[in-house]
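> after the sequence you'll find the predicted model.
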Amino acid sequence: MKNLIIAEKYNYNVKTYRNMLKHIEKHKFKSKYIIDLCKILYDNDAKSAYKQIDTFSKICESIVSRRNALYPVLNSILMLEYHWTISIERWKTKAGNDFEKWLSIIGELEALCSIANIKYDNPHWSMPEIVTGTSMITAKNMGHPLLGEKRVCNDLNIEEPYQVMLITGSNMSGKSTFMRTVGINVILAYAGAPVCAYQFCCPIMELYSCMRTSDDLGQSISSFYAEILKIKNIVKASKEGKKVLFLLDEIFKGTNSKDRHTGAMILVKQLSRTGNLGFISTHDLELGEMANDKDSKIKNYHFSEYYRDNKIYFDYKLKAGISPTRNALYLMKLAGIEIEENNEGE
């Protein structure tokens, strides 16, 4: 009885898989990888997955007919449930072990279609180059894949000996968006998809991020402690000798300025070992002084804003060096907070 309930419940899903397999088996693929993948859909007797699942679908369809008003009478005479149960068990014995394999192939083809659609929808995106033996990420006209026509593209070049990019800048200037742009394009590259860039080159590394951490009241975890837990995983991976690509957004923002500054300096130096690459955004301009240390692997970049007619504007372009501007007090004034002129100049 349990098998009959399950078969009835998933009848629509089985029909959907049947139709998908029918379409796959009819299509003439040119890719050798997909052709070899589709060969798995046939058993040793050359019977296709579609025909086998079609048999199961018909069994499920007949089981659904139990909702008919005449079913109780017919079942007592013909013992329908007994025959359906035997049919299901026979099908499971013959083809049941292959069902999960068929679903995996459908999933693989769906993933490949999604990647193909990215290129179809964005013909100007380029295929990334995966390099080995060196830690570097270079890109030309790299943009955020989800921003459409509003995106602002930037060039990127991070490699030895400057393996850590420290990004400063005022609020809303584009620091976090730039780091997400790097992370998303790296993931697209690892998936074998085109990237939102004219050119893109990167190695295979373990990607870690610490962005948008928040409180967890259920676990009694503050946003700062949540950030610590994420950073702990990054440090652990680095100590284990793995090649790490890390993205740290507004590092240690949940603690006081002195501890934040000290902790950030120690962490950056620890993660700057050979083989790692990293991007760190911060409002602490003092951290940029680490680039002046002997044998420093840090290079400073920034985003900035400009003002026109008492309005603030951003160009979202990555520039070399420490940010020369700040806009927090200006935004406070826009909110109605009275800022004295002498405080504004401090």
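Noted; the coordinates are in hand.
> switch to C-alpha atoms for all contacts and neighbour counts from now on
Noted.
> burial of residue 39, as a residue count?
Using other Cα atoms under 10 Å, residue 39 has 12 neighbouring residues.
> I meant residue 298, not that one.
Around residue 298 there are 27 other residues, counting by other Cα under 10 Å.
> and it, how far is that from residue 280?
10 Å (Cα to Cα, to the nearest Å).
> which residues are common contacts for the two?
164-166 (Cα atoms under 8 Å, 6 or more residues apart in numbering).
> okay, now the one to match up with it:
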Amino acid sequence: MEIAIASFRKSLPQWCCPSLQSDGAISVEEISHPLMADAIPNDFVLKKGVVLTGANASGKSTFMKAVAINVILAQTINTCVAKNMKMPAIQVMTSMALRDDVLQGESYYMREIKYLKRMLDELKTGEPMLFVIDEILKGTNTGERLVASNAILSYMVQKQGFLLIATHDLELVYALKNRYDTYYFDSQVHEKDIVFPYKIRRGIVGKTNAIDLMELLDFPEEITDQARREVGKR
């Protein structure tokens, strides 16, 4: 086991031993995903709850996985893929990359709410936790998704633990901005290409790129032009 850990450390461009503390925030300097070649490192502080926004493919999910994985690595092999990492001892629960289950007869939405119910049950134990949720309740309609997500996340942030949430619903982000810190990942359009800096920033994303990506894949102009007109009416 020690040889495996030493080999893993040697394979990394940068690593550190975490500083475990009794309480306080999760604070990382130059964190990255251990499986990403040439990963872009990021600095980040999670005091209680954070909502991430950003364009499609901008790096939200990969960053969330990097944080969750490094929290686990810190407490198992005393190794973090970062320059520095400080954190309390915590467990990790995630709701990411879910699928429906044909064999069990469960829809995507049913799988989602079961994962969320497990998290709510864990909150009752009082154990320190990191909850990571990617695109909360995306398996249901917009109206109910917004009000239910707001209710769930407002409830969870009042309890013990940390929350790292990603969403495309800006209405939800603004509803939660007094309870959660906000960060975002950006994208930049350059002629026939979209560039992703993969750097996390404070605040709320100011633009989206869904239609830009459709244009890059040569969708018919009738589709993209109509989509832009409809967006402009909102």
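Now that the structure is in, tell me what you want to look at. These numbers were taken from a predicted model, which means no experiment stands behind them.
> tell me the counterpart of residue 99 of the second structure in the first structure.
Using TM-score structural alignment as the criterion, residue 99 of the second structure maps onto residue 214 of the first structure.
> then residue 16 of the second structure?
Aligning on TM-score structural alignment places residue 16 of the second structure opposite residue 126 in the first structure.
> where do the helices sit along the stretch 101-250 of the first structure?
Counting by DSSP state H, counting those that start in this stretch, one finds helices in the stretch 101-250 of the first structure at the ranges 175-190, 223-239.
> so which residues of the stretch 101-250 of the first structure form strands?
Shown for the stretch 101-250 of the first structure, the strands assigned by DSSP state E, counting those that start in this stretch span residues 129-131, 136-142, 154-159, 164-169, 199-203, 206-210, 244-248.
> elements contacting the fifth one?
Using 3 or more Cα pairs under 8 Å, 6 or more residues apart in numbering; DSSP states H and E as the contact test, the elements touching strand 199-203 of the first structure are strand 129-131, strand 136-142.
> format these as a markdown table; extra columns: distance to residue 11 of the first structure and mean neighbour count.
Below are those laid out as a markdown table (distance: least, Cα to Cα, whole Å; neighbours: other Cα atoms under 10 Å):
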| stretch | distance to residue 11 of the first structure | mean neighbour count |
| --- | --- | --- |
| strand 129-131 | 44 | 14 |
| strand 136-142 | 46 | 19 |
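> mind putting these into CSV with distance to residue 186 of the first structure?
Shown next, in CSV, are these (distance: least, Cα to Cα, whole Å):
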stretch, distance to residue 186 of the first structure
strand 129-131, 10
strand 136-142, 9
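> which one of these lies closest to residue 225 of the first structure?
Closest approach to residue 225 of the first structure among those (Cα to Cα): strand 136-142, 30.3 Å.
> most remote residue from the second structure's center?
Going by Cα atoms, centre = their mean, the residue of the second structure most distant from its centre is residue 222, 33.8 Å out.
> helix/strand/coil for that residue?
helix (DSSP: H, G, I helix; E, B strand; the rest coil).
> give me the neighbour count for residue 51 of the first structure.
14.
> what residue of the second structure takes the place of it?
So, by TM-score structural alignment, residue 51 of the first structure is left unmatched.
> re the thing from before, out of the helices of the stretch 101-250 of the first structure, which one sits most buried?
Across the helices of the stretch 101-250 of the first structure, averaging neighbours per residue (mean count of other Cα atoms under 10 Å) puts helix 175-190 on top, at a mean of 20.
> counterpart of that helix in the second structure, which residues?
Going by TM-score structural alignment: helix 175-190 of the first structure matches residues 60-75.
> how much space between the counterpart of residue 324 of the first structure in the second structure and residue 56 of the second structure?
In the second structure, residue 324 of the first structure lines up with residue 206, judged by TM-score structural alignment. Counting by Cα to Cα, the gap from residue 206 of the second structure to residue 56 of the second structure is 13 Å.
> equivalent analysis for residue 87 of the second structure, please.
29 Å.
> between these two, which is the more surrounded one?
Per other Cα under 10 Å, whichever of residue 87 of the second structure and residue 56 has more neighbours is residue 87, with 21 against 17.
> what number of residues lie near the residue lying closest to residue 107 of the second structure once chain neighbours are set aside?
Closest residue to residue 107 of the second structure apart from its sequence neighbours, by Cα to Cα, 6 or more residues apart in numbering: residue 100 at 4.8 Å. Neighbourhood size, residue 100 of the second structure [other Cα under 10 Å]: 15.
> wait, residue 100 of the second structure touches residue 108, no?
Yes: counting by Cα atoms under 8 Å, residue 108 is a contact partner of residue 100 of the second structure at 4.2 Å.
> where does stretch 64-82 of the first structure end up in the second structure?
Stretch 64-82 of the first structure maps onto no residues of the second structure, going by TM-score structural alignment.
> measure that stretch end to end?
End-to-end span of stretch 64-82 of the first structure (Cα to Cα): 15 Å.
> center of the second structure, which residue is that?
residue 64 (3.8 Å).
> I figured that one hits residue 164, correct?
Yes: in terms of Cα under 8 Å, residue 64 of the second structure counts as a neighbour of residue 164; the distance is 7.2 Å.
> give the intersection of the neighbour lists for those two.
Counting by Cα under 8 Å, 6+ apart, the shared contacts of residue 64 of the second structure and residue 164 are residue 132.
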